[in-house]
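Chemist: Whatever this is, show me its structure:
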Amino acid sequence: MAATSHPLATQAALELLRDGGTAADAAVAAVAVLSVVEPHMTGIGGDCFAIVAKPDGTLSGLNASGRAAAGASAAKLRAQGLSSIATDSVHAVTVPGALRGWEALLGEHGHFGFDRVLARAIDYADRGFAVSPRTAFDWRDKVAFLERDEGSARFYLKDGKAPGPGDVMRLPALAQTLKAVAAQGAAAFYHGPIAQDMVATLSAKGSALTLDDFAAMAPLRVTPVTCQYGGIEVAELPPNGQGIIALVMLEILKRFDLKALDPLSAERFHLEMEAAKLAYSGRDRFLADPEHMQISPQEFLHEDYIDRLAAMIDPNRALPRQSEQMLSPKSDTVYLTVVDEEGMAVSLINSIYHGFGSGITDPETGVLFQNRGACFTLEEGHVNELAGGKRPMHTIIPAMALKDGQPYLSFGVMGGGYQPCGHAHVISNICDFQMDVQAAIDCPRLFMDEKTLALRAETHVPEKTVQGLVARGHEVQRAAEPIGGAQAIQFDRQTGGLIGGSDPRKDGCALGY
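Modeler: This next block holds a predicted model:
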């Protein structure tokens, strides 16, 4: 089974599975297609994280996030009068890590090479693909943003306009880059003419990235961090991602009797949002490149710390504003999951951060660069302060859950800063309210505005619930668009089958055979 945010990606994954590929082969084939057909969400100019669960429950994690330029310095930017890194700044571009991550997944868990798994992505980039409805909806507001860059305007606008639903788009330069990777491996991207073109484009705009920075890109093998919730073991990747915050939220929520509540009630959402408020303030204060963190992931889950946070929550009154500002909950990412016939599950997430990333596209290679460096702070002495060769705090997080020591749920939630909250929401829906996978994904969502901490409620959150939250002291606004997206595959150990769910907030689907 495969569950992705786009039918063409799900189809590509199933093709690989039918041809004898593993879940890793299928996952890379799917994310490569998404890098073409959802270019505002993801691409080879971005980063990748993954969790792999073997049939026996053995978990392994992969962190393929890129670093800042070796010559980057917060002090240099502060000297230029900057107090933060803008999302559309060339200084927000970090080394793309995705292809090294895909390469590692194929080498360690796959049967095929890039020549086989990139075939569909190359075909869609070369011959064209029809723009799907949600993608067109997201694309239409990015025209002015894309017009500012030669490469972006050339490849991602059609006659100077955003494509509409059903319009056919071609990405010929990206197709040639993918063909080079298919023939020569990831080295074709990080060394030689492709790397030279990318560095030249970025350097001309003021980036400190060099050929040596690209050549040095290497993914990290990491051990997932876990917690127990509702009879299952939930696994997240350690920092520099924010997965630990999902576990903190779950640990806080364990201190309350959610099962006694209506899943759409003000009482339930109040507790969830208060737990998020506390967990996220810790994220912004302490999470960073693990080489620079002063607190271990395990310390976030210490019982005394969780008890102290939970004790701060008043079921009838919203907490006052926390002192730490949250990072933006609005960013663009793709998540997918695949399970193969042997029972190996891959949970993978790939992102260029905000819509169309930095907005900078190399006109020669067609590579659209991420703006993940905007997650750095320029605050002197902060653990997440920009520094040479450092990885920024990351929002994208895949997840996995085990039950009785075996894979139980491979899942993820898109939506930038919302993701830890989304993970906790989905797990609680399943464990506390016995929702099936699709219902757990469909369930209405709330999240906090990055600046005001006002709650944003999706359309289907009942008005009674909104008023109940207002009565508790929350400011609540209706969300202008759906919050995030999600995909999941659950193992049914009684029947030996798989149960897939795909978020209607996106264009995707879950399919199996």
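Chemist: all contacts plus neighbour counts: C-alpha atoms, from now on.
Modeler: Will do.
Chemist: What are the boundaries of the strands in the stretch 51-200 of the chain?
Modeler: For the stretch 51-200 of the chain, the strands defined by DSSP state E, counting those that start in this stretch cover 59-64, 129-130, 168-169.
Chemist: so which of those comes closest to Lys254?
Modeler: Comparing the strands of the stretch 51-200 of the chain against Lys254 with C-alpha to C-alpha, the closest turns out to be strand 59-64 (23.9 Å).
Chemist: so how many other residues sit close to Ala480?
Modeler: Counted with other C-alpha atoms under 10 Å, the neighbours of Ala480 add up to 10.
Chemist: one more, for comparison:
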Amino acid sequence: MRNTRPVCMAERGMVASAHYLASSAALDILKAGGHAVDAAICAASTLGVVAPQMVGIGGDAFWLIYDARSKTLSALNGSGQCGREITRECFADEGVIPQRGPRSAITVPGAVDSWRLAHARFGRLPMAQLLEPSIHYARAGVPVSGDLAQWIQDDIAHLAADPGAASVFLDGGRAWQTGDRLLQPALAQTLENIAQRGPRHFYDDAARSIVHYLRDRAGLLSHADFQQYQACWVDPISTRYRGYDVFQLPPPSQGMAGLMILNFLSGVRLSRDDADGAKYYHSFIQAVKWAFGYRDRYLTDPAFASIPLSRLLDRALAAQERDRWLGDARLTHQSRPSGSDTTFISVADAEGNAVGLVQSLYYDFGACVVDPGTGVLLQNRGSFFSLDPAHPNVIAPGKQSASTLMSGMVFKDGAPYMVYGTQGGEVQPQTQTSLITRVLDFGMDVQTAIEAPRLLYGRSWGDSASKLLVESTAPGEAVTALRAMGHPVETVGWPHMRMGTAQAVRLRGAWSPFFEGGADPRGEGVALGY
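Modeler: Modelled structure (predicted):
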């Protein structure tokens, strides 16, 4: 099957994001001499305006940043903490943490402070220049895309339940249609204030309005929660796969699951003849189920529990258990359903600096709560906490929730080879693995790897149990063979949105003098270079 778009190749810089306007804005920053971090901030802020169903300044972020000058890889945790007055007892009447509404917005948004740290260490251009496109689009208006229009229609009841959200995303109760102009003047002013006064304005000043709006609706966050929050630098985690070093974010990110899947697959011989064959898919499925079992047993905020990372990432663990899982397709794992709306940004600049930034509101439109004073759409990441005191991700004051967000970077001979990631909760480690195996094992370029058929094991909201979905472009004989092995495969059309919307950049090196960028036809993104 011919790709929907060519792989993007360029020599001086590359951006791949989930929306064409964000990619274009970030590319302008690279052309102006900005660092890859500058371009990533520009893309992220723009995405929060043009694709608010997926991302915004009311959400979280995780970064991997390679600095070519020092030849170092840094990781940044911009995940917000649960409010310090919020306990299990706060939800005694409900019996659950609400999935939407003011009482689901119980973690501080961490993204903006992560911008502060990344920009302070690596940025070259002023923050005002980086945020100018998002300010313009919020104030002048942006065309409602087909994806955004569909998400508004799907979530119209949740959006209508909040006066602030309804005033932005609905037109007198009617969902905005494709091609309508979406105006967000309050958000434009907040972004302008951040640009002029610095990112801490969000936590010191804008937070007053946000907290007031939440508290009027039985929300639980306090102004002190915002003021006390700070993103933090952390050490990346890694494994070795086919002679490459693969890096991820540490907990509370689920990055460890992605590395464990690779450890499992590293013991399976895959040749180019196995691409889209039953052997590849069966090994992939069993690796995912095996890794998810360990992930769900341990993943939480490492400040609140001991996570045996060294044992989990030891290739010997996968070697000990691989044959048993490969020998029985009935071995399975039931995941807890998770949110899926996230966005990933891949950037590389002329000096070889590289960034993988993943940012999210957790669900589509997060909590579906918009503070009218600031225009900030708030995340519902905290709804993933458990109320079970024996669960590793049980809610606690000041705790970060286990997070689906993960950012991947592959190194070859000590230098970055590929930056890659995707949208989608359970999807993220699976789609990231799909990209790695198709590039490293099967020799595909990044665009072809992105467009290749995917599978998805797990649960999304509304699923009563874990499902196994395979896109219809997978060979029919492979699907038949999987069913014969005992896999309950369901075929879905291609491209299928539940498979995530991936972006990737392969950097220049001995293998090519050009950057290579790809973006997912399952979404509205593009890769652009110069």
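Chemist: tm score of chain vs chain?
Modeler: Scored by TM-score structural alignment, normalised by the length of the first structure, the superposition of the two chains gives a TM-score of 0.95; 507 aligned residues with a C-alpha RMSD of 1.6 Å.
Chemist: hmm, back to that, Lys464 of the first structure: which of the strands of the stretch 51-200 of the first structure is closest?
Modeler: Closest to Lys464 of the first structure of the strands of the stretch 51-200 of the first structure, according to C-alpha to C-alpha: strand 129-130, at 40.8 Å.
Chemist: which residues of the second structure does that closest one align to?
Modeler: Applying TM-score structural alignment, one finds that strand 129-130 of the first structure aligns to the residue range 142-143 of the second structure.
Chemist: possible to save the strands of the stretch 51-200 of the first structure as JSON lines with distance to Ile427 of the first structure and mean neighbour count?
Modeler: Formatted as JSON lines, the entries for the strands of the stretch 51-200 of the first structure read as follows, by distance: least, C-alpha to C-alpha, whole Å; neighbours: other C-alpha atoms under 10 Å:
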{"stretch": "strand 59-64", "distance to Ile427 of the first structure": "19", "mean neighbour count": "22"}
{"stretch": "strand 129-130", "distance to Ile427 of the first structure": "34", "mean neighbour count": "18"}
{"stretch": "strand 168-169", "distance to Ile427 of the first structure": "37", "mean neighbour count": "18"}
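Chemist: Stretch 284-304 of the second structure corresponds to what range in the first structure?
Modeler: So stretch 284-304 of the second structure is aligned with residues 272-292, judged by TM-score structural alignment.
Chemist: wait, stretch 254-262 of the second structure
Modeler: Per TM-score structural alignment, the counterpart of stretch 254-262 of the second structure in the first structure is residues 242-250.
Chemist: Pull the residues that contact that stretch.
Modeler: Defining contact as C-alpha atoms under 8 Å, 6 or more residues apart in numbering, one finds that stretch 242-250 of the first structure is touched by 225-227, 229, 234, 236-238, 272, 275-276, 279-280, 283, 287, 297, 300-301, 306, 393-399, 419-421, 423-424.
Chemist: just stretch 283-297 of the first structure next, same as before
Modeler: With contacts defined as C-alpha under 8 Å, 6+ apart, stretch 283-297 of the first structure is touched by 225, 238-242, 244-245, 324-327, 382-384, 390-394.
Chemist: do stretch 519-530 of the second structure as well
Modeler: Stretch 519-530 of the second structure has contacts (C-alpha under 8 Å, 6+ apart) with 4, 8-20, 23-24, 27, 31, 147, 447, 450-451, 495-497, 499-504, 515, 517-518.
Chemist: please redo it, this time with the cut-off set to 6 Å
Modeler: By C-alpha atoms under 6 Å, 6 or more residues apart in numbering, the surrounding residues in contact with stretch 519-530 of the second structure are 10, 12-20, 495, 497, 501-503, 517-518.
Chemist: likewise stretch 470-482 of the second structure?
Modeler: Contacting residues not belonging to stretch 470-482 of the second structure are listed as Gly277, Ala278, Pro453, Arg454, Leu455, Thr491, Val492, Gly493, Trp494 [C-alpha under 6 Å, 6+ apart].
Chemist: Go through these and flag which are in helices.
Modeler: If you go by DSSP state H, these have Ala278 in helices.
Chemist: which of the contacts of stretch 470-482 of the second structure count as buried?
Modeler: With neighbours counted using 16 or more other C-alpha atoms under 10 Å, the contacts of stretch 470-482 of the second structure contain these buried positions: Gly277, Ala278, Pro453, Arg454, Leu455, Thr491, Trp494.
Chemist: Could you identify the most distant pair in the residues you listed?
Modeler: The span of these, defined through C-alpha to C-alpha, is set by Ala278 and Trp494 at 18.6 Å.
Chemist: need the helices for the stretch 351-500 of the second structure, in chain order.
Modeler: Using DSSP state H, counting those that start in this stretch, the helices of the stretch 351-500 of the second structure run over residues 427-436, 446-451, 476-485.
Chemist: would you turn these into TSV with mean neighbour count and distance to Asn193 of the second structure?
Modeler: Shown next, in TSV, are the helices of the stretch 351-500 of the second structure (neighbours: other C-alpha atoms under 10 Å; distance: least, C-alpha to C-alpha, whole Å):
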stretch	mean neighbour count	distance to Asn193 of the second structure
helix 427-436	26	33
helix 446-451	26	38
helix 476-485	16	54
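Chemist: Take those helices and write them to TSV, including distance to Gln189 of the second structure.
Modeler: Written out in TSV, the entries for those read as follows (distance: least, C-alpha to C-alpha, whole Å):
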stretch	distance to Gln189 of the second structure
helix 427-436	33
helix 446-451	37
helix 476-485	52
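Chemist: among those helices, which is nearest Asp60 of the second structure?
Modeler: Distances from Asp60 of the second structure to each of the helices of the stretch 351-500 of the second structure were compared by C-alpha to C-alpha, and the smallest falls on helix 427-436, at 15.6 Å.
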